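In: model this:
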Amino acid sequence: MTTKSVGATTARAVLAAAAVLAVSTGSFGTFVAAAEETGVAGQAATAQPGEQAQDSEAAERAEVERILATGGPATRRAAQEALNGTIEDVRKFLRTGQFQTRDVDDQIAVQRILDAAPEGSVTQAKANAALNGSPEDVREFLAHGQFVARETDEKAEVTRILAEAQRDDNRITARAAQKALDGTPADRHEFLVRGQYAARQSDERFKVAQMLGGGSALSEAANKALDGSPEDRHGFLVHGQFVAREIDDRVKVNQIMSAARQDGYLRLVAAAQKALDANTWDALKEFLRTGQFEARKLDEAAVTTPQPPVGQPAEQPAKPAEQPAANAVQPVASATQPAVASVNTAPLANTGAPVGGVLGAGLIALAAGGVLLGAARRRTNGA
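Out: Down below sits the predicted model:
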């Protein structure tokens, strides 16, 4: 017979004797209650010390496994090492090790928040203060401080985006940012995480569409951007539109130079060629903005109308008188036959010489003949 069976037999004998005594004394109810307590105690007493130790070890290992599943990196490593060791390793981890590694994990978590925080932000300042403080400061920052700091930073960021959108005339983004500012911290966080990007894409599509009426190169590039992805449209606005605008400006300068050649505007041609040879967009823009007008003004000033000499009509350039000496050596004939000179003007007109010019020359000849006639008479009288 085993020790366990002997103990059970003895217990039953004691209970039987007590029952007889209870019946004889009239206290059977009290006996029943006492028997129940004794039975429970007896069952507990029958448990072996080894079984109790096994149950305790299992519970301790289960707690370490729970910590392994929920702890940070340092805590998980230490928990795994404890489970791989003895029961003493498990108990040491539960007594002190888990708290030491938890402090390390908390510091790692704060450091990650610090690394992601914008330069000069409230979150950055609060995280630095926590790391320079006690473990309690670190835990307080993780439990509460980080969220307060993030709300402050996010409100400031939404305000910045609003100002930028108003400056760049991104109206959809501006409206969404203002709505977030008027809302809750959760609204602002949602705007920063998702809303701002959707609003910006709408603004950029609208801006690209506005460029369809530009130059040939600009319109073609804008069409391709509209048919592409949001990244294509953003790239067009940031870079592509300027490449297309430069191409269109180069075409304009070539057109101006070609027209200037036909008009004989040499200074304008030279200015256009100089802008093209510089091979920079700044040179092209400067020519289109001011250079072409300055060169054209110089060319127009260089074109002058020839002025006729004195005594000639404005519509005919100066023409020297024909044979003035011959007219001078025949004063008498001219003076005595004025009708002949008058009649001869018609044939001269038929030769293409202006009538007024011939008349002017005749008047000069007549004036010269009169002077010579007077001198001849004076010589005759003197003789």
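
In: Every contact and neighbour count from this point should use C-alpha atoms.
Out: Fine.

In: and stretch 205-222, how far from the chain's centre?
Out: Between the centre of stretch 205-222 and the centre of its chain there are 17 Å (C-alpha atoms, centre = their mean, to the nearest Å).

In: Wait, Gln146 touches Ser121, no?
Out: No. Contact criterion C-alpha atoms under 8 Å: Gln146 and Ser121 do not qualify, at 11.6 Å.

In: where's Gly382 relative to Ala376, distance?
Out: The spacing between Gly382 and Ala376, counted by C-alpha to C-alpha, to the nearest Å, is 10 Å.

In: what about these two, which has more around it?
Out: More crowded of Gly382 and Ala376, by other C-alpha atoms under 10 Å: Ala376, with 11 against 7.

In: helices or strands up against the helix or strand where Leu359 lies?
Out: Assessed by DSSP states H and E, Leu359 sits inside helix 355-382. Identification of packing neighbours for helix 355-382 by 3 or more C-alpha pairs under 8 Å, 6 or more residues apart in numbering; DSSP states H and E yields helix 324-328, helix 331-336, helix 345-350.

In: For it, what is the distance to the chain centroid?
Out: Helix 355-382 has its average C-alpha position 92 Å from the chain's average C-alpha position, going by C-alpha atoms, centre = their mean.

In: What are the buried residues along it?
Out: For helix 355-382, a neighbour-count test (16 or more other C-alpha atoms under 10 Å) marks Gly357, Val358, Ala361, Gly362, Ala365, Leu366, Ala368, Gly369 as buried.

In: now, among the residues you listed, which is nearest to Ala221?
Out: Gly357 (68.1 Å; C-alpha to C-alpha).

In: Can you get me a residue count around Ala129?
Out: Neighbours of Ala129 using other C-alpha under 10 Å come to 14.

In: what about the helix or strand in which it is found, distance to the chain center?
Out: Mapping Ala129 onto the secondary structure by DSSP H and E places it in helix 122-131. Taking the mean of its C-alpha atoms, helix 122-131 sits 30 Å from the chain's own mean (C-alpha atoms, centre = their mean).

In: Another sequence for comparison is provided below:
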Amino acid sequence: MRLTRGVLAAAATALAPALLLTGPAFAADAAPVPPAVTAAAATDGPGTPVDEMSEEELRAAIADILADPDSGRGVEREANEALGGTVEDMREFLKTGYRLAQYEDDKVAIVTILGKPYAGKRVTQEINALLDAPTPEKLRTWLETGYRLAQAEDDRVAVARMLADPDISDALRAAAEEVIDGTPEELRYFLETGQYEVDK
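Out: Next comes the predicted model:
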């Protein structure tokens, strides 16, 4: 499923009111996203599987998810629905519902990233590859680690293009040369803010 940036950006706009846009911590304007809760991880203390949790423990586990400021609208909707249901509904949410709701939020986050003006060639390629065969695990992994690295590659290219411009000031050239081998966060900061703080 190869999608253009325009199509995906339009989809993000349409979905935005329904879902909280959850994005990786790397983007300056995106909130960090929590790892998905699994049956093994959703415990109230060591060694308490979801199937053995009491109603109180189930409610506490779901309340913890809701208390996380990075939970998206899909997660919040499903968690609240589970809390209003039976003990089995809560167990089902912790076992599979949270993963699927996070997947919903992650798809919106990825579409939103693709619509960003600084989404370059590498980010676009990786997102299209993800959307060709998406799974909850692939999207989660990319948002947690892959996006940061892909964006850094695009940012490094942007800084290199800046350095290739013969008309930039000596101060901006020095700043770009200093940051081009920096961390992903340093590159993003420089392109978003730092370059405009240089005394030109």
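
In: that older thread, Gln146 and Ser121 of structure 1 - which one has more neighbours?
Out: A direct count of neighbours by other C-alpha under 10 Å for Gln146 of structure 1 and Ser121 places Gln146 higher, at 20 against 17.

In: And the more buried one? What does it align with in structure 2?
Out: Using TM-score structural alignment, the equivalent of Gln146 of structure 1 in structure 2 is Tyr147.

In: ok, now how distant is its match from Asp165 of structure 2?
Out: Distance from Tyr147 of structure 2 to Asp165 of structure 2, by C-alpha to C-alpha: 27 Å.

In: Which part of structure 2 matches stretch 206-216 of structure 1?
Out: Mapped onto structure 2 using TM-score structural alignment, stretch 206-216 of structure 1 spans no residues at all.

In: quick one: terminal-to-terminal distance for that stretch?
Out: Start and end residues of stretch 206-216 of structure 1 are separated by 19 Å (C-alpha to C-alpha).

In: and the strand or helix carrying Ala199 of structure 1, what other elements does it pack with?
Out: Per DSSP H and E: Ala199 of structure 1 is located in helix 196-210. Applying 3+ C-alpha pairs under 8 Å, 6+ apart, one finds that helix 196-210 of structure 1 contacts helix 171-182, helix 216-227, helix 230-235.

In: between these, which gets nearest to Leu348 of structure 1?
Out: Nearest to Leu348 of structure 1 among those is helix 216-227 (63.2 Å), distances taken as C-alpha to C-alpha.

In: Isn't Lys4 of structure 1 up against Thr46?
Out: Yes. Counting by C-alpha under 8 Å, Lys4 of structure 1 does reach Thr46; the two are 7.1 Å apart.

In: Who has more neighbours out of those two?
Out: Neighbour totals were compared for Lys4 of structure 1 and Thr46, and Thr46 leads with 14 against 10 (other C-alpha under 10 Å).

In: Kindly provide the distance from that one to Ala8 of structure 1.
Out: In this structure, Thr46 of structure 1 lies at 9 Å from Ala8 of structure 1, with C-alpha to C-alpha as the measure.

In: Phe147 of structure 1 now?
Out: Summarising the geometry, the distance separating Phe147 of structure 1 from Ala8 of structure 1, computed by C-alpha to C-alpha, is 64 Å.

In: go on, Ala149 of structure 1?
Out: Shown here: Ala149 of structure 1 relative to Ala8 of structure 1, a distance of 69 Å by C-alpha to C-alpha.

In: out of those two, which sits in the busier spot?
Out: When Ala149 of structure 1 and Ala8 are compared on other C-alpha under 10 Å, the one with more neighbours turns out to be Ala149, at 18 against 13.

In: Now the more buried one: closest residue in space that isn't a chain neighbour?
Out: Take Ala149 of structure 1 and drop its neighbours on the chain: the residue closest to it by C-alpha to C-alpha, 6 or more residues apart in numbering is Thr123, 4.9 Å away.

In: residue contacts, that neighbour?
Out: Contacts of Thr123 of structure 1 were listed using C-alpha atoms under 8 Å, 6 or more residues apart in numbering, and they are Ile113, Leu114, Ala117, Gln146, Ala149, Arg150, Asp153.

In: Tell me the spacing between the equivalent of it over in structure 2 and Arg140 of structure 2.
Out: Using TM-score structural alignment as the criterion, Thr123 of structure 1 maps onto Val123 of structure 2. Distance from Val123 of structure 2 to Arg140 of structure 2, counting by C-alpha to C-alpha: 15 Å.

In: before we move on, what about Ser71 of structure 2?
Out: 13 Å.

In: OK, contacts around the closest residue in space to Ala346 of structure 1 that isn't next to it in sequence?
Out: Computed as C-alpha to C-alpha, 6+ apart, the closest residue to Ala346 of structure 1 that is not its neighbour in sequence is Val355, at 7.9 Å. Counting by C-alpha under 8 Å, 6+ apart, Val355 of structure 1 touches Thr345, Ala346, Leu348, Ala349.

In: By neighbours, which of these wins?
Out: Each of these was scored by neighbours using other C-alpha under 10 Å; the highest score is Thr345's, at 17 neighbours.

In: Would you confirm that that one contacts Gly357?
Out: No. Counting by C-alpha under 8 Å, no contact exists between Thr345 of structure 1 and Gly357, whose distance comes to 10.0 Å.

In: On the three-state scheme, Arg161 of structure 2 is what?
Out: Secondary structure, DSSP: H, G, I helix; E, B strand; the rest coil: Arg161 of structure 2 is helix.

In: Can you give me the neighbour number for it?
Out: By the criterion of other C-alpha under 10 Å, Arg161 of structure 2 has 10 neighbours.

In: Many thanks, have a good one.
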